[in-house]
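1. Here's my sequence, what's the structure:
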Amino acid sequence: MSRIVLPYLASFATSLLGNSVTAIALPLLVLFTTGSPLGAGIVAIAAAVPAALAGILMGSLVDRINRRTAAVLSDVISAAALLILPIVDLTVGLSLGWFVAVAILGSFGDVPGITAREAMLPAIAGSSGTDPARLIGMREALSGVMLLIGPAVAGVLVASFAPVTVLWITAGLAGLAALLTLGIPAHATAHERADEVPGAETRPARPGALLFGLRHLAQSPVLRSLMLLAVVLAVVLAATQGIVIPVHFAFQGQPGLVGFVLSSLAAGLLIGGGAFAMLGTRVRRRTWFTAGLVLLALGFIGISLLGPVWTVFAAAALAGLGGGCLNAVVGLAFVEHVAETDRGRVLGAQNAIVTLTPALGIGGAAAIIEAGSTQLAAVVLAGLWVVAALVALAAPSLRRISENEN
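-> From the prediction side, this is the model:
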């Protein structure tokens, strides 16, 4: 593996691992400090809304400077935000206000960092001579690995140390991600910029330009369709992982099985992304797309049955396999259908939307469970994805996903 691709994937994995551990340790710290589950919810909302705004606003910065620099700055912001909490705990003591403030600050590092790493992938692929489809497949497989081991690492750390101590470690992971990113040669992440292209939008200070990414997503038939599909998947997946599965196993008196189900899902993502990395250019893009939609549908239907434990495990793995295939195709479609000069703003807008949607899914599923049952919520979610998959298979705009055109 080249000296360009290796530090890129290593920094991506380290950043994702840090985020995965933080996602578990931070809510526990809020709960232990405030004694209120509502406090954890307030902090989650406080992080989600500014993160979405940061994704839209900072996308312009990602397009205006070297994307390696943007990724490093984002990691530094994330590390600094995480360090504030243990320092405050050692000095004046933590309160809900500190958690909210840090959540807002950290949001300006998370989504822009993800956007910068996604946006630099075509340049990394070109500089290293790697096929973009293979690199995206490797990245998706690596995501599966991190999602697989992240909760386990978090569990070990939280069991060994207090949650506030774990934040020292996650801050260190963010700092390590920044150092690994600096290991990528600057020329490998250089990209054509808007001021170098006649007619390109170069003044992001204008209100209209700040919304360029959202406008581009709305005006491109392919990207608009893929974005809507991604939103539905985010809603269904977040609700399934975040409330349906935990509530089901809690009612069964087996809450410890939740982590194993999520690991099955991550294992499926790993296999799906790995398969795309090895075979992505040998199999028609439409085949990968269709397989992803169908496997996800079968997985969600299997989960909705809430049958014996092994069937839930198998269905979660099937859904993960489909997600790995579909995410790789969608990622490659965004590479092909977004100009190099605009990729930061468009991906920033996409990530901003996807950041907000999980709360919608979890909230909606919680309301259905409260009014009906866990089974009903699972069936509704599965039905929602089946409808979305059928629409996506029939959509004329998505029949052109294998073509490099807008």
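2. rest of the way, CA atoms for contacts and neighbours
-> Noted.
3. Can you list the residue ranges for helices in the stretch 251-400 of the chain?
-> Under the criterion DSSP state H, counting those that start in this stretch, helices of the stretch 251-400 of the chain are mapped to 257-279, 285-304, 309-337, 343-371, 374-394.
4. The second one: how far from the chain's middle?
-> By that I understand helix 285-304. Centroid separation for helix 285-304 versus its chain: 19 Å, with C-alpha atoms, centre = their mean, to the nearest Å.
5. and that helix, what other elements does it pack with?
-> Helix 285-304 sits against helix 309-337, helix 374-394, with contacts defined as 3 or more C-alpha pairs under 8 Å, 6 or more residues apart in numbering; DSSP states H and E.
6. I'd like the structure of this one too, to check against the first:
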Amino acid sequence: MIGPSTDSAIESPYAGTAAARAPALWRNRPFLFVFASFCLSLLGNTFHGMALNLWVIQTTGSAKHMSALLVTHLAVGTLLGSFAGTVADRMNRRQLMIAADIVRVLLVAGVVVSISVPGTPFIVLIVLTALIAFASLFHSPSLQASLGGIVGQGRIHQAVGAMNIADNLVRISGFALGGVFVAAFGGAMAIAVDGLTFLLSACFVFAAGKFPASVMPATATANDSVAPPRMPTFTEDFAGGFKYLWRDPFALPVLALLPVVTLFFLSMLMLVQVSAVGDWHASPFHFGLIEACIPLGYVAGSSLILFLGGRLRGRGKWILGSVSAMGPAYWLISRSDSALGAIPYILLSGCLLSFVTLILNVGLRARIEPSMQGRAFGTLASLTSVAPPIGLAAASFLSDAYGPSPVIAAGGIAIAVLSVAGWTLLKEIRSYD
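-> Alright, predicted model coming up:
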């Protein structure tokens, strides 16, 4: 079992429950069904975004229209992630996941009709995109917050590892399949297939059966000898979630570290792609290798963590050590004079990212009350959706001014400096075991 990061023992929020005695991961029927739902829902999101954006650019030739769809999706996720997380903590999470999938099926059908009818105003697609993004927000925090109860605390690292590996594989296949389907069958048919993934996702969640119940929300007041517990209002829960996350000694550093690491990682990845084309003159084969290195490195690191399981000790040191190692890895990429020479360091950076994100995600589930996890993962989703575009915008501006290689080197130095601050200031993460 993953221990607390303080000297005093903190009992797992799932200890003594039926979930703590859950069967082995791949014999756990509810987990297998929600795992399938997770993969299909993620495939639907990725496939939908790729297919719709490609259809828009092919049909209108307007980068402005495609950007409008991207900004709409980003804005909804950033502004409403915490709201969706609060709803996930107040409602039956299984029912919420099913409802989110069914609503997306209907909305995707609306998109299919819209792009099939000539003359449909583009604002209709904007509105439908916003609604699909909004419905999607309820699926992920509901699943993430339910995972510990479904698999048991002793197997949470295996479940998170499996889902992180699947996440990368599904995203890769989703982007590829989106392009292939649009090219082969047209935008309407491709997006209709996307709707089918959401429908199957809902069926799998339904087949999983009831999820283990969470504890009473922390903001509720209970005194059975006087009166039944008073359930807090939505506003109280929403505000209470922020207060809890702000005061929790582990959650706050995680919510600060993960978005920053994601910002640097995606910014450096974009600059590597620019270097591959402009500086290294990479062939299509080598460019494809670069694109594959990040998910391959991530899957390799996740697989190692999954294999080690409870034998991995000093997790906080692994996290901060990985952040520290990212700096030299990016600096070595900036010094490379060919795509082939940079590939080992790109592969390493993907592996290092897995040690940061996967272990911290396991830690959030181990340290945060189940009744607060929807809000925790909803807030994290909001922060990690707004940070990368800021980094990408800054990296693009600096790359145009100075070239990609110096900016990659500067990014490596910056994240190395930040890692020193992390070792000094993030005590709860450093001592996490």
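7. circling back to that earlier point, so which of the helices and strands packed on helix 285-304 of structure 1 gets nearest residue 65 of structure 1?
-> Distance to residue 65 of structure 1, taken as C-alpha to C-alpha, is lowest for helix 309-337 among these, at 18.5 Å.
8. The closest one to helix 285-304, inter-axis angle?
-> 150 degrees (axes from the mean of the first three to the mean of the last three C-alpha atoms, to 10 degrees).
9. how about the strands of the stretch 151-300 of structure 2, start to end?
-> Counting by DSSP state E, counting those that start in this stretch, the stretch 151-300 of structure 2 has strands at residues 221-223, 227-230.
10. So which of those has the densest surroundings on average?
-> strand 221-223 (a mean of 12; mean count of other C-alpha atoms under 10 Å).
11. which other helices and strands contact that one?
-> On a contact count with 3+ C-alpha pairs under 8 Å, 6+ apart, strand 221-223 of structure 2 meets strand 227-230.
12. contacting residues around the strand it packs on?
-> Contacting residues not belonging to strand 227-230 of structure 2 are listed as 220, 221, 222, 223 [C-alpha atoms under 8 Å, 6 or more residues apart in numbering].
13. list the contacts for the equivalent of the second one over in structure 1?
-> Correspondence of residue 221 of structure 2 to structure 1, assessed by TM-score structural alignment: residue 198. Contacts here follow C-alpha under 8 Å, 6+ apart; on that basis residue 198 of structure 1 touches nothing.
14. what do you get for the one 4 residues further on?
-> The neighbours of residue 202 of structure 1, taking C-alpha under 8 Å, 6+ apart as the test, are 194, 195.
15. cool, and the one 10 residues further on?
-> With contacts defined as C-alpha under 8 Å, 6+ apart, the neighbours of residue 212 of structure 1 are 345, 346.
16. and it, what pairs with it in structure 2?
-> Correspondence of residue 212 of structure 1 to structure 2, assessed by TM-score structural alignment: residue 240.
17. rewinding a little: would you mind giving the helices and strands packed on helix 285-304 of structure 1 as a markdown table with mean neighbour count and distance to residue 292 of structure 1 added?
-> Listed next are these as a markdown table, based on neighbours: other C-alpha atoms under 10 Å; distance: least, C-alpha to C-alpha, whole Å:
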| stretch | mean neighbour count | distance to residue 292 of structure 1 |
| --- | --- | --- |
| helix 309-337 | 24 | 4 |
| helix 374-394 | 19 | 9 |
